[in-house]
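Q: Sequence and predicted structure, then a few things I'm wondering about:
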Amino acid sequence: MRYFMFVTSDESAWANSTPQYKEEIFGKYMAFTMEMQNAGVLLAVESLQPSSKGSRVQVRNGERTVVDGPWGEPSAVGGYYLIRVDSKDEALAWAAKCPGASYGTMEVREVSEFGK
């Protein structure tokens, strides 16, 4: 089974963190990512730019609306992991090991097959 693990946290807290703290967290993420890679469960991982560099798109009655970020929400998705594991419990165990779980929230969702 494939699972997406979204890392969400307070963007302003990260932006206001010291360079030393950011370097420490980055090192923890690198170690965690290598652990997943060595275990053979990692399919993809990416970090995202802050919401201030993003846009939201909606189409209503054929009209497109684009709103550039940030959107005022305290938490935003900062990155994701796509993994292949045997169970939801295993996915939750990996999420609990992620550095993001110690300062933010890990959202775990099973990936559905397209069209099902």
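A: Great, that's in hand. Numbers count the residues shown, from 1 in each chain.
Q: Every contact and neighbour count from this point should use C-alpha atoms.
A: Noted.
Q: got the buried residues for the strand or helix carrying Leu92?
A: Taking DSSP states H and E as the definition, one finds Leu92 inside helix 88-97. Of the residues in helix 88-97, those buried by neighbour count under the rule 16 or more other Cα atoms under 10 Å are 91-92, 94-95.
Q: next helix or strand past it?
A: Of the helices and strands lying after helix 88-97 in sequence (DSSP H and E), the nearest is helix 100-103.
Q: if we look at that following helix, which residues are touching it?
A: By Cα atoms under 8 Å, 6 or more residues apart in numbering, the list of residues contacting helix 100-103 from outside reads 7-9, 95, 106.
Q: longest helix of this structure?
A: The helix that spans the most residues within the chain, counting by DSSP state H, is helix 19-39.
Q: what's the angle between the helix or strand just after it and helix 19-39?
A: Moving toward the C-terminus from helix 19-39, the first helix or strand encountered (DSSP H and E) is strand 42-47. Computed by axes from the mean of the first three to the mean of the last three Cα atoms, to 10 degrees, the angle separating strand 42-47 from helix 19-39 equals 160 degrees.
Q: which secondary structure elements does the following helix or strand past strand 42-47 contact?
A: Per DSSP H and E, the first helix or strand lying C-terminal to strand 42-47 is strand 55-60. Under the contact criterion of 3 or more Cα pairs under 8 Å, 6 or more residues apart in numbering; DSSP states H and E, strand 55-60 touches strand 63-68.
Q: take a look at this one as well, against the first:
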Amino acid sequence: MRYMIIVRATPDSESGIMPEESMLASMATYHEALAKAGVLLDANGLQPSSKGWRVQYDHGQRKVIDGPFADTKELIAGYTMIQVRSREEAMQWALRFPEPFTNQPCEVEVRQLFELEDFGPSQAVERFRDIPGVAR
């Protein structure tokens, strides 16, 4: 089972304020533990939304909308991907996640990824299985 631990953005992360050394050290320790346990798949921080864009779809039309985006609480500052045996194991790792931003309210969200088996058999699913690096 794969899970993504999503770090929600804050006004500080969206303004480009870099994390303190102590927070980076805590994150490194946590991710080293994930790697040692063999459950770490990927992890990274994201640049502020001011450096990104969205593609909006409306009846077949595409429109690019440049950041920044106003609703900070809906934005993502980083993520960690893990592969574990159960929801409970994912929750235990999430509870150990270091506080991402000190001295301000913050949160992480945990979401399970779909596996190709969740969709049932189909030609499209089989095509995904053949794409290197995409399917599990």
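A: Now that the structure is in, tell me what you want to look at. Here the structure is a predicted model, which is why all the values come from computation and not from measurement.
Q: from the contacts of helix 100-103 of structure 1, which would you call buried?
A: For the contacts of helix 100-103 of structure 1, buried by 16+ other Cα under 10 Å: 7-9, 95, 106.
Q: Pick out the residue nearest the middle of structure 2.
A: Centroid check for structure 2 by Cα atoms, centre = their mean gives Tyr79 as the closest residue, at 3.0 Å.
Q: quick one: the residue nearest to that residue when sequence neighbours are not counted from Gly60 of structure 2, how far?
A: Using Cα to Cα, 6 or more residues apart in numbering and skipping the chain neighbours, the partner closest in space to Tyr79 of structure 2 is Ile6 (4.6 Å). According to Cα to Cα, to the nearest Å, Ile6 of structure 2 and Gly60 of structure 2 sit 30 Å apart.
Q: So these two - more neighbours on which side?
A: Neighbours were tallied for Ile6 of structure 2 and for Gly60 using other Cα atoms under 10 Å; the higher tally belongs to Ile6 (21 against 6).
Q: from memory the more buried one sits against Gln112, does it?
A: No: counting by Cα atoms under 8 Å, Ile6 of structure 2 stays clear of Gln112, with 10.8 Å between them.
Q: excluding its backbone neighbours, what's nearest Ile8 of structure 1?
A: Let me fix one detail, which is that residue 8 of structure 1 is Thr and not Ile. Once flanking residues are discounted, Thr8 of structure 1 sits nearest to Val77: 4.3 Å by Cα to Cα, 6+ apart.
Q: element containing that neighbour, please.
A: With elements delineated by DSSP H and E, Val77 of structure 1 resides in strand 75-84, which encompasses its position.
Q: got a list of contacts for that strand?
A: Among residues not part of strand 75-84 of structure 1, those counted as contacts by Cα under 8 Å, 6+ apart are 1-11, 41-51, 91.
Q: Would you write a ChimeraX line that selects the buried entries of those residues?
A: This is how ChimeraX selects the buried members of those, with burial counted by 16+ other Cα under 10 Å:
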select :2,3,4,5,6,7,8,9,10,11,41,42,50,51,91
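Q: before we move on, back to that, and the contacts of helix 100-103 of structure 1, which of them are in strands?
A: Cross-referencing the contacts of helix 100-103 of structure 1 with the strands (criterion: DSSP state E) gives 7-9, 106 as the overlap.
Q: Which strands or helices does the helix holding Leu92 of structure 1 pack on?
A: Taking 3+ Cα pairs under 8 Å, 6+ apart as the contact definition, the neighbouring helices and strands of helix 88-97 of structure 1 are strand 105-110.
Q: Show residues contacting the strand it packs on.
A: Taking Cα under 8 Å, 6+ apart as the criterion, the residues outside strand 105-110 of structure 1 that touch it are 1-9, 88, 91-92, 95-96, 98, 100.
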